[in-house]
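# need a structure here:
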Amino acid sequence: MGVPAFEIARGVRKYYNYQHKRQSCRRLRMRRPVLSILLLLLAASGISAQDRFGAIDRDLLLKIERPASQTDRRFLLAPQPTPGQLMFDAIHYDVDIAFDEKTGQVEGRVTAVVESTSEPLSQIDLNADPVLSILSVEMEGYGVLTFSRSGDVFSAVLPFALAPGERASITVHFEGNPISALNPGLFIRSHASGTVLYSLSEPWSARTWWPCKDYPDDKATFDIALSVRPGLFAASNGNFIGQADTTRWAEPFVRHRWKEEYPMPPYLFSIAASPYVLLTDDFVYAPGETMLVTHYVYPHLAAQAAVDLDIAVPALSYFSSLLGIYPFIGEKYGIATCGIGGGMEHQTLTSYGAALLTGDHRYDWLYIHEFGHQWFGDLVTCADWTHIWLNEGWASYFEALWFEHLGGPGDLKAYMQTMDTPLYWQGPVLRDPGNTDPWYYFDRVVYDKGAWIVHMLRHIMGDQDFFDATRAYLADPLFSYGNADSEEFEAAFEAFYGGQLDWFFDPWLTRTDRLACEWSWSSWEQEGHNHLSIYVRQLTDPPYVMPVDFRVSSGAGDADTVLWIDEAEESFVFETAGLVTGVQFDPDGWVLCDAAAVATGTESTPAAPFLSQNWPNPFNPSTTLCFGLDHPGPVRLSIYDARGGLVRTLIDGRLGEGTHEAVWNGKDSEGRPASSGVYFCRMTAGAKSFTRKLVLLR
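As a prediction, this is how the structure comes out:
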């Protein structure tokens, strides 16, 4: 399944631009975008980010065309491919369908080019909901095939077995009324300018209105012909090829042809047919290179749309510079207005709810979300619905990236807070196998916590490595115009992180809680030196492993430091340039965490005994251990090897309150150099004891 050559795409684009002049919908040029200036002025006007983002209703993102409750057990879990479907790939679909917007009836033909992938293939299994009648199945060069049906699968027997790598062209003639499906993927609504017929197939409803192999991990290219009554324009994926009069059901129809040359899964194939006005703009992405931006909107919303949709070119420019050129640059990007409550990221042409066009940029966040799916969801699609957070979490993070672009770090922090919504989260990000809610795949946790996982990963890696990894992941031939799962995503980012990231991904994807802790700080002066102790106690069990920023304020100014939180209780001690006047936990909002500050302030002694991690670690030849006592008393500080054998006692006696230091020179009690390996420092102070792991590298 190849990507169209860039030179070919250039030629197609020129033809596409010409053909758009011949469309049956009125075409208007959009004004030059002024969105960034308007929003920056808004930010400067004194309106806080919290006020600007506070009215966002993120439930609009959910795929709300589904029934409120679903009782049919077919849909309790995602449908799984048959054994036969695992033995072939769909390479190309040639789809020719007529739609009656008055009755909901469809009739048409689908020709699927399939390729055997493993052992000899003797039958082809395709998906078709029972609301579709399969009239006949044919194989090019061999005529009519016999077929049988079971549920939403029909199986056609081939005249001979296809060897691995061999292809066949299978044509299916069908008719039916998709509107009546239990889980429909086709809808008809009325609006002030007429009627709209549109599709929303995610996650597995493409099969309700056209026969296909309906799984997200099988992408194909498309030739598309959509016939509707005169007065309607049928918008779809890819490049517009042209339109011509035809006859269906003994009535005049108009056949609109499109060509999608980039591989696409069936759920992203779309139709949006209505009386439309076409708003256009140009995205100049290189000297002399232009992609047409196309928005199909209801005539009565044209004025509002012209304002709201001027976001398109600025968004294309920014995200192309950040993550790599828009993935479908040889075709188009735009929206088609329809009756959906939110939006749906159909490849190259997002289906966009009419209520979102208000003329005041109120729903820019949702526009950016669906736009972001062109990279995460369309370019790289989740391998199966269990990993839908790779689509939805990333698209949600696009929203935050956009507002960071416009308003800076403060807006990034404020926007991420709008996605801190644990009361709406049901279960972990990766679906719990015991959860039988059919729409759990699209619970708020997938969107909001998914975005937080991306946000935290960015901070862990740092911007340079994070965005380098993101661009490489999107461009990797293993995933680009294909699929990925969570493990593959993790491995791709580990290559840039330089180590394992399972300590991060495993708990955040599979647990239902979050990092929660109590923390305190104390500062004191001793013998002319200022000291700071930060104590953290995790309330979640087992404890999370997370780097957390602390901002320390003193007479010398503010200083940021990163502490790795990985134990149920731990203390960190520093010497500071001045007496500390304040400490902030995660001041810039990088960690999904409930943190409560307790018992903080300036003291003459530590609030509790502690043993800090040695520094440096690993070390050679020596390392320093800092520890503290909240009152005078006996203390013992000893080094043990990995087998528990005593190597050396550094301190064994009575010390006063305050902070103390001990240096281990890497030698045992006889003065002999210890060998490379793992050692443990154990501190005992009264009834309390602390242990730290040390690594000696010779």
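# From now on I want contacts and neighbour counts done on CA atoms only, so please keep to that.
Noted.
# Look up which helix or strand the most centrally placed residue in the chain falls in, please.
For the chain, the residue sitting closest to the mean C-alpha position, by Cα atoms, centre = their mean, is Trp394 at 2.2 Å. Remark: Trp394 resides in helix 389-407, with elements defined by DSSP states H and E.
# Which of the residues in that helix are classified as buried?
Neighbour counts using 16 or more other Cα atoms under 10 Å place 389-404, 406-407 of helix 389-407 among the buried residues.
# isn't the residue nearest to the centre of the chain right next to His455, touching?
No - between Trp394 and His455 there is no contact, the gap being 9.3 Å when judged by Cα atoms under 8 Å.
# Name the nearest residue to Cys593, sequence neighbours excluded.
Closest residue to Cys593 in three dimensions, ignoring its sequence neighbours and counting by Cα to Cα, 6 or more residues apart in numbering: Leu515, at 4.8 Å.
# I'd like the distance between the one you found and Gln417.
For Leu515, the distance to Gln417 under the criterion Cα to Cα, to the nearest Å works out to 15 Å.
# Skipping adjacent residues, who's closest to Gly238 in space?
Using Cα to Cα, 6+ apart, the closest residue to Gly238 is Glu260 (4.2 Å).
# would you say the one you found is within a strand?
Yes - using DSSP: H, G, I helix; E, B strand; the rest coil, the secondary structure at Glu260 is a strand.
# Who are the contact partners of it?
Remark: with contacts taken as Cα atoms under 8 Å, 6 or more residues apart in numbering, Glu260 is in contact with 221-224, 237-239.
# Let's compare: structure for the following, please.
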Amino acid sequence: MHRRIIVPGALGAASLVLAIPASAAAPSPGAPGIGDPYYPAYGNGGYDVSHYDLRLKYQPATDRLEGTATILARTTADLSRFNLDFLLDVGEVRVNGAKASFAASGEQELEITPAKPLAKGAALTVVVRYSGVPSSKEAFGFTSWHRTPDGGVAANEPEAAAWWFPANDHPRDKATYDVSVQVPDGTQAISNGTLQSTSSRLGWTRWNWRSDKPQATYLATLAVGRFDLTTGTTESGIPVVNAYSKDLGADDGAARASVERTGEVADWLTGYFGPYPYNALGGYVPNTDTGYALETQTRPFYSPRQFAGGSNVSVVVHELAHQWYGDLVSVRGWKDIWINEGFARYAQWLWSEHEGEGTAQELADYTYASHPADDPFWTVRPGDPGPENQFDAAVYDRGALAVQALRNEIGDEDFFTVLKGWPARYAHGNASVADFQRYAEEVSGKPLAALFDTWLFQPSKPATPAARTASRAPASDTPAQPRSWRRITATNDVHEH
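This next block holds a predicted model:
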């Protein structure tokens, strides 16, 4: 930041210096990134969003989206300008009611210059009117918008928002959402949270969804198409809304046989992770050709490919485990992805144990034995894998090995206290791997730096003595493959970018 004061003479300058506090500074542009070294352009600096109100109109036949986004925020610096992450065509921007100038820059930056500078700590209302064809837009060489035969879907990690609404696109800035979508009659619009209402007029139906708990931008989702909706409630009374494309073909039965168990699985997970943290639940399976699933908050996205081999409750367990580990407590930076994926994979191991198809210890033994010392698997460091390996299988499997190592080191009583206490400690916030280590040390009273370093940060296979903290089987033994192994490894591409 630069401050330049022009006054007529030294006496005037001295007077002004005395009159202006040393901390005063001229407003400056907010940063075009939030400061995550993995993705320097993602997110923005200078403000914090509290709520997104999105009023949209979507035409499936042409993939044209029109929208008005109203963003409620508060400035965290004196701003002359600020950025949003966005790709569609902008027609007008207003800041606190007044028209603002705007320009596109970089891969996905919308630079907004308000009519007047913004003071630090001030309430901020930004209205953006926009339109465009999401499937025609790319950033960094890819798209996060999935065109389907009957519509489109926004679901991807670590980014998806910029294809359908302007945002501060990083998990560090969570907000609540109202998403209202107008689509042709006979078409459904699926999003997060609770369905507040639907109404039809002149051939169009409006679907109104609300997420009333803080939600990261990549966890916000939109799916428009022809869906069959099912409803129910969990044993604890949480309403469940599931949606299945009417064009799933041979995968339809397996998809329903899996996703319809969402309420059962969520209730089971509460025994390990604590109360379910939201007032809505469900899942949706659109007719996409993608291979991954994603923990979109309250209503995970599943691709049909997840069910091509038959029913797959394990992937449902994985995505629902993320509602605590990843959604309720989100990464501070994308390098902390182990807290999401290691624990979601470990939930699958616990489900295997629950189903009598192999204990968590047996799965740890088999995972360890399946990768010889020269396997590149061991060169990936789950505690800081780098953006190129963020969703590598090692982050999941070696990540789950680290969780089992922790369990064996501190014992079941402290381990399950940590498992349930962690989501409560950082509920609706963000945390890092270092935060998790400190919390586990606090609960167990044990120093854990060496264990975390061995299993999360060393680019090599732990030696046998260290390995036995995760695998108690003798090194010469070849463990039998647990019955759940193939089903679990079939979900290794759940977050394939």
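# related to what we said a few turns ago, which contacts among the contacts of Glu260 of the first structure does the second structure share?
With both residues aligned by TM-score structural alignment, their matches' Cα atoms under 8 Å as the criterion, the subset of those whose aligned partners also touch in the second structure is 221-223, 237-239.
# quick one: the residue nearest to the centre of the first structure from Arg52 of the first structure, how far?
In terms of Cα to Cα, Trp394 of the first structure sits 22 Å off from Arg52 of the first structure.
# Then Leu563 of the first structure?
Here the distance between Leu563 of the first structure and Arg52 of the first structure works out to 33 Å (Cα to Cα).
# Phe165 of the second structure -> the first structure?
With the correspondence set by TM-score structural alignment, Phe165 of the second structure lines up against Trp210 in the first structure.
# for its match, helix, strand, or coil?
coil.
# any idea how far Pro184 of the first structure is from the closest residue to it other than its chain neighbours?
Excluding its sequence neighbours, the residue lying closest to Trp210 of the first structure (Cα to Cα, 6+ apart) is Ala128, at 6.7 Å. Separation of Ala128 of the first structure from Pro184 of the first structure (Cα to Cα) stands at 12 Å.
# So for those two, which residues contact both of them?
Counting by Cα under 8 Å, 6+ apart, the residues touching both Ala128 of the first structure and Pro184 are 208-209.
# Now for the residue lying closest to Glu92 of the second structure once chain neighbours are set aside: which residues touch it?
If you skip the residues right next to it in sequence, Glu92 of the second structure has Arg129 as its closest partner in space, 5.2 Å away by Cα to Cα, 6+ apart. Taking Cα under 8 Å, 6+ apart, we find Arg129 of the second structure in contact with 66-69, 90-93.
# Quick one, which of those residues are buried?
Neighbour-count burial within those applies to 66-69, 90, 93; the criterion is 16+ other Cα under 10 Å.
# which residues in the stretch 151-300 of the second structure form strands?
151-154, 175-184, 188-190, 194-201, 204-215, 222-225, 227-233, 239-245, 281-285 (DSSP state E, counting those that start in this stretch).
# that older thread, pretty sure the residue nearest to Trp210 of the first structure is touching Trp204, no?
No - shown here, Ala128 of the first structure and Trp204 do not form a contact pair, counting by Cα under 8 Å, at 10.7 Å.
# neighbour-wise, which of these two wins?
A direct count of neighbours by other Cα atoms under 10 Å for Ala128 of the first structure and Trp204 places Ala128 higher, at 26 against 21.
# what's the counterpart of the more buried one in the second structure?
Under the alignment defined by TM-score structural alignment, Ala128 of the first structure corresponds to Phe86 in the second structure.
# can you check Leu406 of the first structure too?
Counting by TM-score structural alignment, Leu406 of the first structure corresponds to Glu355 in the second structure.
# now that match: how far from Gly106 of the second structure?
With distances taken as Cα to Cα, Glu355 of the second structure is found 50 Å from Gly106 of the second structure.
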